[in-house]
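Novice: Kindly generate the corresponding structure for this input.
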Amino acid sequence: MDGIIRELIPLFEKANTRFLLEQDKLILSGVSERTLCGSLMIYLQEALKATTYSEYYVDVEYNRNNGKVKTIINENIEAIPINCDIIIHSRGENIYQDNLIALEMKKSSNRKSAKIKDKNRLIALTKDRFDDVWSFDGTSHPDHVCRYGLGVYYEINAAKKEVYTEYYLRGKLTHTEVLTF
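Specialist: Take a look at the predicted model:
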């Protein structure tokens, strides 16, 4: 999975750079996060075309896993239903690496508790396995979603014309970045 990770960050950053350059007026207009996610989705799909992941899908608010509602396992080993703002995945077609990128978007004006919830979701989604619950066996998908190659927390501050990003790999925050647009 290390090779995948090295490819995913530049893929995301390429799409994000174009999104910020070409959609600054949309971002500043005050539209909903869902609208912004739909726009960013287009740039991510375009960036995928030029990679070995061209057969993957970019979906907004996707919430299915093998026909059931997507769930993660929280710190209390409880199944929690989820959907992500944006995901790049194979929709179950690639057993080896179904899930590439999970992105959670927030505006800076959102409540701190909502931001923390999104960050915790990204931690769970990017774990390689759920301790003693499931580990990758190469033949089946987990009941609860994990193994995303990259998690991205994406916070827009329109007043400052900034986007704050956090990158999650293997269940851990690895680095942060602030971009202006």
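Novice: switch to C-alpha atoms for all contacts and neighbour counts from now on
Specialist: Fine.
Novice: mind listing what the most centrally placed residue in the chain touches?
Specialist: Nearest to the geometric centre of the chain sits residue 102, at 1.6 Å (CA atoms, centre = their mean). Residue 102 is in contact with 84, 85, 86, 87, 88, 122, 125, 148, 150, 151, 152, counting by CA atoms under 8 Å, 6 or more residues apart in numbering.
Novice: Using JSON lines, lay out those residues together with neighbour count.
Specialist: Converted to JSON lines, the contacts of residue 102 look like this (neighbours: other CA atoms under 10 Å):
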{"residue": "84", "neighbour count": "19"}
{"residue": "85", "neighbour count": "22"}
{"residue": "86", "neighbour count": "23"}
{"residue": "87", "neighbour count": "27"}
{"residue": "88", "neighbour count": "25"}
{"residue": "122", "neighbour count": "31"}
{"residue": "125", "neighbour count": "30"}
{"residue": "148", "neighbour count": "28"}
{"residue": "150", "neighbour count": "29"}
{"residue": "151", "neighbour count": "31"}
{"residue": "152", "neighbour count": "26"}
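Novice: compare with the first, here's sequence two:
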Amino acid sequence: MKKDFENLKKIFEQANEQLLNLDIDLFESQVSEQTICGALAIRLHDILKDTQYSKYYVDIEYNRNRGGKFKKMSKSIQGPGEEIIRIKTDLIVHSRGECVERDNLLALEMKKSYRPKKEKDADRSRLKCLTKDSFNHEWSFDGTEPPEHVCRYAIGIYYEIDFDKNTISIEYYRKGKYHTKDKKLIKKGTD
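Specialist: Coordinates of the predicted model:
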């Protein structure tokens, strides 16, 4: 799993560099998070197709846990106080249930810096839950059905855009915990 974390971090960093170089107009126009996620998804897909993760999908705002003969159900995590929380992550790399043994690879939450702290903290908390190995140290994976709640993403990424400072703060999560932080400068084009 650590190898997946490192590999996926490198792939993400490469896709993000392409995004910042080739799609800089999106940042100059200060478009929506969804538009930037869409452009990043294209960059990720183009890189993933030539890697060991070529059979995985890059989806935006995906909220289903299905695949093969599994029933269609909402993706969820177990929140504080045993509360079940339905999730719709901004961007994910997963097998859509086709690879039950290793369905979830990357989860990304994107926010603009002016959003309320409560929303940002909720995204960070979600990434911690999504990257846990299990919930309450229980794992129901038996090779035929996915676990009840979504977990085991190899890497979680919190991506915060600050248009005023022309920066992107990136936080990485692994195994339910904050791992490292990076900062990128948005290099605006010249007129």
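Novice: Show me the contacts of residue 102 of the first structure that map onto strands.
Specialist: Using DSSP state E, 86, 87, 88, 150, 151, 152 are the members of those that sit in strands.
Novice: gap between the last one and residue 93 of the first structure?
Specialist: Looking back up the chat, that one is residue 152 of the first structure. Separation of residue 152 of the first structure from residue 93 of the first structure (CA to CA, to the nearest Å): 23 Å.
Novice: does the equivalent of residue 125 of the second structure over in the first structure belong to a helix or a strand, and which?
Specialist: Using TM-score structural alignment, the partner of residue 125 of the second structure in the first structure is residue 120. Using DSSP states H and E, residue 120 of the first structure sits in helix 112-125.
Novice: how big's the offset between that helix and the second structure?
Specialist: Here the mean offset of helix 112-125 of the first structure against the second structure after fitting is 0.3 Å, by mean CA distance after the TM-score superposition for the first structure.
Novice: Residues touching that helix, excluding its own?
Specialist: For helix 112-125 of the first structure, using CA under 8 Å, 6+ apart, the contacting residues are 72-74, 102-104, 106, 145-148, 151-153, 168-173.
Novice: Over to stretch 41-49 of the second structure?
Specialist: Everything outside stretch 41-49 of the second structure that qualifies as a contact, by CA under 8 Å, 6+ apart, is 11-12, 15-16, 18-19, 54-60, 91.
Novice: how about residue 142 of the first structure, what's its partner in the second structure?
Specialist: For residue 142 of the first structure, the residue aligned by TM-score structural alignment is residue 147.
Novice: That match and residue 21 of the second structure, how far apart?
Specialist: Using CA to CA, residue 147 of the second structure is found at 39 Å from residue 21 of the second structure.
Novice: which one of the two has more residues nearby?
Specialist: More crowded of residue 147 of the second structure and residue 21, by other CA atoms under 10 Å: residue 147, with 18 against 14.
Novice: Before we go further, that one is sitting in a strand, right?
Specialist: No: counting by DSSP: H, G, I helix; E, B strand; the rest coil, residue 147 of the second structure falls outside a strand, being coil.
Novice: By how much does the longest helix seen in the second structure deviate from the first structure on average?
Specialist: Of all segments of type helix in the second structure, defined using DSSP state H, the longest is helix 2-22. When the first structure is superposed, helix 2-22 of the second structure averages 0.9 Å from its matched positions, counting by mean CA distance after the TM-score superposition for the first structure.
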